[in-house]
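[1] take a look and give me a structure for this.
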Amino acid sequence: MTKPAPTSNEPCPVARATSLIGDRWSLLIVRDAFDGVRRFSDFQRSLGVAKNILSDRLRKLVDAGILACQASREGSAYQEYVLTEAGNDLFPLVLALRQWGERQLFSPGEAHSELIETASGKPVAAMLPRRQDGSVLMPHDTRVRKLP
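    Model prediction:
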């Protein structure tokens, strides 16, 4: 699969990525796709988003190579949206947003949805960036090498 043409000429990977998936609806569509949502009507029901907005975001995600359309698994006339390899590569991003939200946006003991490992039934461990040697990498331990 070839990479889609960038939507901006920004030399910053964060800027390019947010131009594709940096809005609320696109990220929530990807989140729902990880949760197994595949049909337009199921995305709409889950998100409560207007049909025109959902249609626009799904089209952009397909055009960007994050989702792909395929025939329904049941053989009906409906099409389904499935995550591509590029879409699956967004899992750490969605997980990082989830874990940040759990830490920063909920009071201690406040109920919220929980991501668990299927095999163990236990919550997913906190995700932390690591150095090459496996130790935790902190923001002050990094710098961006800008283009000349």
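
[2] only C-alpha atoms for contact and neighbour calcs from this point on.
    Fine.

[3] Tyr78 touches Ser41, doesn't it?
    No - between Tyr78 and Ser41 there is no contact under CA atoms under 8 Å: 10.1 Å.

[4] which stretches of the chain form strands?
    Using DSSP state E, the strands of the chain run over residues 67-71, 79-83.

[5] here's the other one to compare against:
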Amino acid sequence: MLGRTYDTQVCSIARSLEMVGERWSLLIIRDALFARVTRFGDFQHNLGIATNVLTSRLEAFVTAGIMQRDGAADYVLTPKGRALAVSLIALTEWGDEWASPIDPPILYRHSVCDSAIHATATCDACGSVPADEVAIRIGPGMPAEYLAARRGGTRAHS
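    Down below sits the predicted model:
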């Protein structure tokens, strides 16, 4: 079972959850991205979140470089924060298909031409690919000691 932090996980998903995985985090970022909310009071009003929780989340976003302070009460997304847009669109699409009993309440559209926006897995050579065709490989950031421990553990069970 995972604890309150993901220190033992060698995984970018776990590292991302360290920054944005708390209950209110993605909703705050959603409002900042798509509703252009910047003011503390507007976040609090729109979400109905307790002020102490909101303060904690916003301070954590500033520390992580996801938001920056702009004046006394404004919180503005940085490029790092705005880069979460595709993740939120993907979560929305998943929720529309698997967690919602009704038609989608929000549609993402391209502001220039009004066409639908989707989050997709994309292959550099083939374009869009289904999830069951996505494979993983060890990347250059995988710590050698982690691989050595995994190989050692595998041999012991063989």
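
[6] how alike are these chains, TM-score-wise?
    Superposed pair, TM-score by TM-score structural alignment, normalised by the length of the first structure: 0.80. Supporting alignment: 134 aligned residues with a CA RMSD of 2.1 Å.

[7] need the strands of the first structure in a markdown table (columns: distance to Asp89 of the first structure).
    Shown next, in a markdown table, are those (distance: least, CA to CA, whole Å):
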| stretch | distance to Asp89 of the first structure |
| --- | --- |
| strand 67-71 | 11 |
| strand 79-83 | 9 |
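
[8] so which of those gets nearest Val136 of the first structure?
    Nearest to Val136 of the first structure among these is strand 79-83 (29.9 Å), distances taken as CA to CA.

[9] so what secondary structure elements neighbour that closest one?
    helix 24-34, strand 67-71 (3 or more CA pairs under 8 Å, 6 or more residues apart in numbering; DSSP states H and E).

[10] Leu83 of the first structure is nearest to which of these?
    Once those are compared by CA to CA, strand 67-71 is nearest, at 4.5 Å.

[11] contacts for that closest one?
    Taking contacts as CA atoms under 8 Å, 6 or more residues apart in numbering, the residues outside strand 67-71 of the first structure that touch it are 58, 61-62, 77-84, 87.

[12] repeat for stretch 115-128 of the second structure
    For stretch 115-128 of the second structure, contacts defined as CA under 8 Å, 6+ apart pick out 86-87, 89-90, 93, 107-110, 129-131.

[13] ok, now with 7 Å
    Residues from elsewhere that reach stretch 115-128 of the second structure (CA atoms under 7 Å, 6 or more residues apart in numbering): 86, 89-90, 108-110, 129.

[14] gap between that stretch and the chain center?
    Relative to its parent chain, stretch 115-128 of the second structure has a centroid offset of 18 Å by CA atoms, centre = their mean, to the nearest Å.
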